[in-house]
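A.B. asks: The sequence isn't on hand, but the structure is:
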């Protein structure tokens, strides 16, 4: 990373606007999964080790953004979720996360919202599906608050860890933090797929051998 780019990043991190940018970026991530909000949270966590931005401010901004974004996805699901799902072909790749979220919410309730907050794409599907099925707003808000706070604290501290290990080298610190974020998202997604596979096997009807009365 060149000195000019580093100076630019340091200037951005030292600006009070970084907190508003973090809120907006993480909120956008909740409705557009292609914009991973944890990248900016981790980056802010790396630079928080130098004192700017403020560590508590980064965690608060990330949590506020996640909370606001989840409610935006919930509102979209409540207003247009049914119409959106009817446009997605049954069994299609884009529809599968929503179908899984519907089953998971039915079995585990709001707790699944906390888990899904750590997985890009799943967090959008879970929040929108919660709105589509009419989950009570009070219950959704409580779960969203817990999930957004845990999400922001975790990824901020991951960035801090990278900043502590590579104190004088911001680029490796950021890459380490982002890599760790991707690993945890992958682990959660793997667990979700394993659990889904087990549930599918349990749901299969028992087969009666041919020729047995």
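C.D. replies: Now that the structure is in, tell me what you want to look at. In this text, all values refer to a predicted model and were calculated from it rather than measured experimentally.
A.B. asks: Could you use CA atoms for every contact and neighbour count after this?
C.D. replies: OK.
A.B. asks: How about residue 174: what's its closest non-neighbour residue?
C.D. replies: residue 43 (5.6 Å; C-alpha to C-alpha, 6 or more residues apart in numbering).
A.B. asks: give the contact list for the one you found.
C.D. replies: 156, 159, 174, 177 (C-alpha atoms under 8 Å, 6 or more residues apart in numbering).
A.B. asks: Most neighbours of all those residues, which one?
C.D. replies: In terms of neighbours by other C-alpha atoms under 10 Å, these top out with residue 159 at 32 neighbours.
A.B. asks: and the comparison structure, right after this:
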């Protein structure tokens, strides 16, 4: 999805576009949620047609709501969905096993920091539900991550947008480029550590190809 289209949707739908992109990305569908937040903040800073505080609040709310829906989907039928469709979005059995390994040992920390990592941000809530992470811990870590991530990204990009109004639009594109570059660097670092994590996960769960479905009795206890 091009930045031009995102800007067009922001100009047409404003806060609604921010909410939809971030919420849909958070529940497990690959969408440019963070890019939309950055674009909205840049737009607000350069035109003042949107309120940056409202943008940050909408983004945080969308992240929390989307993640909780993703968690619920993962909890109710995540294993079945992953087996059938996971390969189409990169959720291979080995990666799912790594997800279980991480959530079993560092659940809250993973949920919090996943909000800042492209790719992991999309699937973290779904995987957390699928591997039966305890709901109270998920809710707290998820809310904390959203409440830090949304204002940090929004107000940072807003300041850049304000500077761009005086220095020219080139600064806006530089800001977007830096954000994309940072996401790529983080993605490469995650990919580099994946082999080590896969080995640890294989050692921890030697007889499993993917996270096992949550027992029906356990699902009933979470209602």
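C.D. replies: Okay, I see it. Since the structure is predicted, the reported quantities are computational estimates derived from the model, not experimental observations.
A.B. asks: After superposition, what is the TM-score?
C.D. replies: For these two chains in superposition, a TM-score of 0.75 is obtained (TM-score structural alignment, normalised by the length of the first structure); 195 aligned residues with a C-alpha RMSD of 3.2 Å.
A.B. asks: The residue nearest to residue 174 of the first structure maps to what in the second structure?
C.D. replies: Using TM-score structural alignment as the criterion, the counterpart of residue 43 of the first structure in the second structure is residue 39.
A.B. asks: Check which helix or strand its match maps to.
C.D. replies: helix 33-47 (DSSP states H and E).
A.B. asks: I'd like the distance from that helix to the chain centre, please.
C.D. replies: 17 Å (C-alpha atoms, centre = their mean, to the nearest Å).
A.B. asks: what about the aligned partner of residue 179 of the first structure in the second structure, how many residues close to it?
C.D. replies: Counting by TM-score structural alignment, residue 179 of the first structure corresponds to residue 177 in the second structure. Using other C-alpha under 10 Å, the number of residues around residue 177 of the second structure comes to 12.
A.B. asks: show me the contacts for the residue lying closest to residue 38 of the second structure once chain neighbours are set aside.
C.D. replies: Distances taken as C-alpha to C-alpha, 6+ apart place residue 157 nearest to residue 38 of the second structure, at 5.7 Å, with adjacent residues excluded. Under the criterion of C-alpha under 8 Å, 6+ apart, the neighbours of residue 157 of the second structure are 38, 39, 41, 42, 45, 175.
A.B. asks: Keep only those residues that stay in contact in the first structure.
C.D. replies: Contacts conserved in the first structure for the contacts of residue 157 of the second structure, counting by both residues aligned by TM-score structural alignment, their matches' C-alpha atoms under 8 Å: 38, 39, 41, 42, 175.
A.B. asks: closest to residue 57 of the second structure among the residues you listed?
C.D. replies: residue 41 (12.0 Å; C-alpha to C-alpha).
A.B. asks: Tell me who's in contact with the closest one.
C.D. replies: 52, 55, 154, 155, 157, 158, 161.
A.B. asks: before we move on, back to that, give me the packing partners of whichever helix or strand comes after the helix holding residue 39 of the second structure, helices and strands only.
C.D. replies: Remark: after helix 33-47 of the second structure, the chain's next helix or strand is helix 52-85, criterion DSSP H and E. Applying 3 or more C-alpha pairs under 8 Å, 6 or more residues apart in numbering; DSSP states H and E, one finds that helix 52-85 of the second structure contacts helix 15-26, helix 33-47, helix 120-130, helix 135-167.
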